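A.B. asks: Sequence below, structure please.
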Amino acid sequence: MSQPPNENEPNSVESEVEDYSAELTEEVWDIDTSGPGLVSRMFAELGGTFILVFMGVGAALFSGVLGWDAINVAFGFALGVIIAALIFGGVSGAHLNPAVTVGLWLAGRFPGRDVAPYVLAQLVGATAAGGLFYGLRSTNELYDQLGTPSEFLATAANGYADFSPTQFDWLAAGIVEVIIAALLVAVVLSVTSRRAVPGFAPLSIGLTVGFLVLIAIPFTNGALNPARATGVILFSGADHIAQLWLFWVAPLLGAAITGLLFRAFGPEEDLVTVEVIETIED
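C.D. replies: The predicted structure follows:
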């Protein structure tokens, strides 16, 4: 015996179609929710950035005292990135740098809601390393002949004009910082692409950071990283703090340029966000 038609069935089907269409037009995030939570990733970024600044800035601070060449400073930054990436890469991705985080976000590789927490964690890690060197310097009277703790930290601070190692003005310093940040983000996006050969990211990114810092040392003392710049400048005196703006604007600009270019022309499968524009029609 045939069943009588359900008067509510057409409305029910139409409602399901509308709900499904609405879901398809929303932005879908392809995120593995089984991975580390945001707090764990923030601590990983904090620890990784601390290691980077501790090793890189530590090499810069004591290069003058021990007579090290600039290559030793670059090696300190390179090895700092490699070690931090090996330890924390599987937790947070080991960005270690606000410019990298922003570049990954603009390239569609990282959710925008996590940008601010990552940057905050990176700043805390870098500042903790800078504060540690400030405190350790204060315990050794032998270094008094080199100046106050702030003057000692200032030898590794980033700057332009009078605070540039070779007196480059803000424009030249800014151009270099834009270029090196753009190159760094390009390398990060390339070696972490789904098309890249796995396993080479820490070494590739670390060596890139080292050589980019080496190039930038004569211009700005090698910033490349707003968190690294902030973590040292905060302990280097008011005159240095007045120049901090450049070491945020320039690296973020370089990162934005590369991120947007990769979003426009990079492999579509690398995008974390996928905008579904198809809808179901009757």
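
A.B. asks: only C-alpha atoms for contact and neighbour calcs from this point on.
C.D. replies: Will do.

A.B. asks: middle-most residue in this structure, spatially?
C.D. replies: By CA atoms, centre = their mean, the chain has its centre lying nearest to Asn97, at 2.5 Å.

A.B. asks: Which positions in the helix or strand hosting Met55 come out as buried?
C.D. replies: Per DSSP states H and E: Met55 is located in helix 38-66. By neighbour count on 16 or more other CA atoms under 10 Å, the buried set for helix 38-66 is 41-61, 63.

A.B. asks: following that helix, which helix or strand shows up next?
C.D. replies: Next element after helix 38-66 (DSSP H and E): helix 70-92.

A.B. asks: How far off centre is the helix or strand just after that next one?
C.D. replies: Remark: after helix 70-92, the chain's next helix or strand is helix 98-106, criterion DSSP H and E. Remark: helix 98-106 is offset 6 Å from the chain centroid, using CA atoms, centre = their mean, to the nearest Å.

A.B. asks: Would you map the strands across the stretch 151-282 of the chain?
C.D. replies: 273-275 (DSSP state E, counting those that start in this stretch).

A.B. asks: next one: stretch 228-238 to chain centre, how far?
C.D. replies: Using CA atoms, centre = their mean, the offset of stretch 228-238 from its chain centre is 18 Å.

A.B. asks: Also this sequence, please, to line up against the first:
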Amino acid sequence: MRKLLAEFFGTYWLVFGGCGSALFAAGIPELGIGFAGVALAFGLTVLTMAYAVGHISGGHFNPAVSVGLWMGGRFSSNELVSYIIAQCAGAIFAAGTLYFILMGKEGFIIDATQAGAFASNGFDAFSPQGYSMASAFVAEFVLTMFFLIVILGATDKFANGKFAGVAIGLALTLIHLISIPITNTSVNPARSLSQALFVGGTPLSQVWLFWVAPILGAIVGGLIYKNLLEQRK
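C.D. replies: Here you go, the predicted structure:
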């Protein structure tokens, strides 16, 4: 139960901090943090929670990461489903908190016809810069694949584990710097699902891509590290 609570709170913090920065702070004229600030916010959520609760649960905070670690031989299949449920629950609760806060702003409404509504992910007309489904799929696949390689490498028994959280947090920051214009950045199915549930419409109908592409990318990343990169002795 402690592990599942750690994953719940870690994923909650990721969605609340990352999506919250996009919703509250990114677009303020002259003072807004912009794309770079949102990217850094996502990285900081993972970095801080990796040190806060990573020693309890391993600090996945992402269904794709859990699948990739399982594929890489670092995580038990017996815990996989329960971790994913805890992560999705944490993400949905965070989205609910964000929605409640935004309701306190005069004139707030979620426009489900706009790309990036409520920090949702999307492709085609719902991509921030109009990228196609194929482009979105490749971006999410490749970025999640490399994210898993970074995670597996940084947490390898031969690596300096004290800095694993820094490497993983900065990797997620870089991922967002690359892909916010493409898909609004997922690489995390729980994060995508939580926002899409509150938006509905097309973003919810497109959420399948933000489960399939990251999970496939994580599987390939786990296999690459386990079979080609991992030091055996």
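
A.B. asks: measure the residue nearest to the centre of structure 1 to Ala156 of structure 1 for me?
C.D. replies: Plainly put, Asn97 of structure 1 is 17 Å away from Ala156 of structure 1 if you go by CA to CA, to the nearest Å.

A.B. asks: ok, now Glu9 of structure 1?
C.D. replies: From Glu9 of structure 1 to Ala156 of structure 1 the distance is 73 Å (CA to CA).

A.B. asks: now do Tyr134 of structure 1
C.D. replies: From Tyr134 of structure 1 to Ala156 of structure 1 the distance is 12 Å (CA to CA).

A.B. asks: So for these two, which sits in the more crowded spot?
C.D. replies: Neighbours of Tyr134 of structure 1 and Ala156, each counted by other CA atoms under 10 Å, are more numerous for Ala156; the result is 27 against 20.

A.B. asks: Map that one onto structure 2.
C.D. replies: With TM-score structural alignment as the criterion, Ala156 of structure 1 lines up with Ala119 in structure 2.

A.B. asks: Could you check what's spatially nearest to its match, not counting adjacent residues?
C.D. replies: Spatial nearest neighbour of Ala119 of structure 2, chain neighbours left out: Cys19 (5.8 Å); criterion: CA to CA, 6 or more residues apart in numbering.

A.B. asks: Contacts only, for the corresponding residue of structure 1 for the one you found.
C.D. replies: With TM-score structural alignment as the criterion, Cys19 of structure 2 lines up with Val57 in structure 1. Val57 of structure 1 is in contact with Val73, Gly76, Phe77, Ala156, counting by CA atoms under 8 Å, 6 or more residues apart in numbering.

A.B. asks: wait, the third one sits on Met55?
C.D. replies: Yes - with contacts counted by CA atoms under 8 Å, Phe77 of structure 1 reaches Met55, the gap being 6.3 Å.

A.B. asks: who touches Gly153 of structure 2 in this structure?
C.D. replies: Ala159, Tyr225, Glu230.

A.B. asks: what residue of structure 1 matches up with the first one?
C.D. replies: Going back to what we said before, that points to Ala159 of structure 2. Checking with TM-score structural alignment, Ala159 of structure 2 has Ala196 as its match.

A.B. asks: Same check on Arg74 of structure 2?
C.D. replies: Using TM-score structural alignment, Arg74 of structure 2 sits opposite Arg109 in structure 1.

A.B. asks: Against Ser92 of structure 1, how distant is its match?
C.D. replies: Distance from Arg109 of structure 1 to Ser92 of structure 1, by CA to CA: 13 Å.

A.B. asks: next one: Pro10 of structure 1
C.D. replies: 48 Å.

A.B. asks: again with Ala227 of structure 1
C.D. replies: Distance, Ala227 of structure 1 to Ser92 of structure 1, using CA to CA: 16 Å.

A.B. asks: More neighbours: which of these two?
C.D. replies: Ala227 (28 against 23).

A.B. asks: Spit out the contact partners of that one.
C.D. replies: With CA under 8 Å, 6+ apart, Ala227 of structure 1 has these contacts: Asn97, Pro98, Val119, Gln122, Leu123, Ala126, Thr127.

A.B. asks: got the residues you listed as a markdown table, with secondary structure columns?
C.D. replies: A markdown table is the format used below for those (DSSP: H, G, I helix; E, B strand; the rest coil):
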| residue | secondary structure |
| --- | --- |
| Asn97 | coil |
| Pro98 | helix |
| Val119 | helix |
| Gln122 | helix |
| Leu123 | helix |
| Ala126 | helix |
| Thr127 | helix |
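
A.B. asks: Thank you kindly, that will do.
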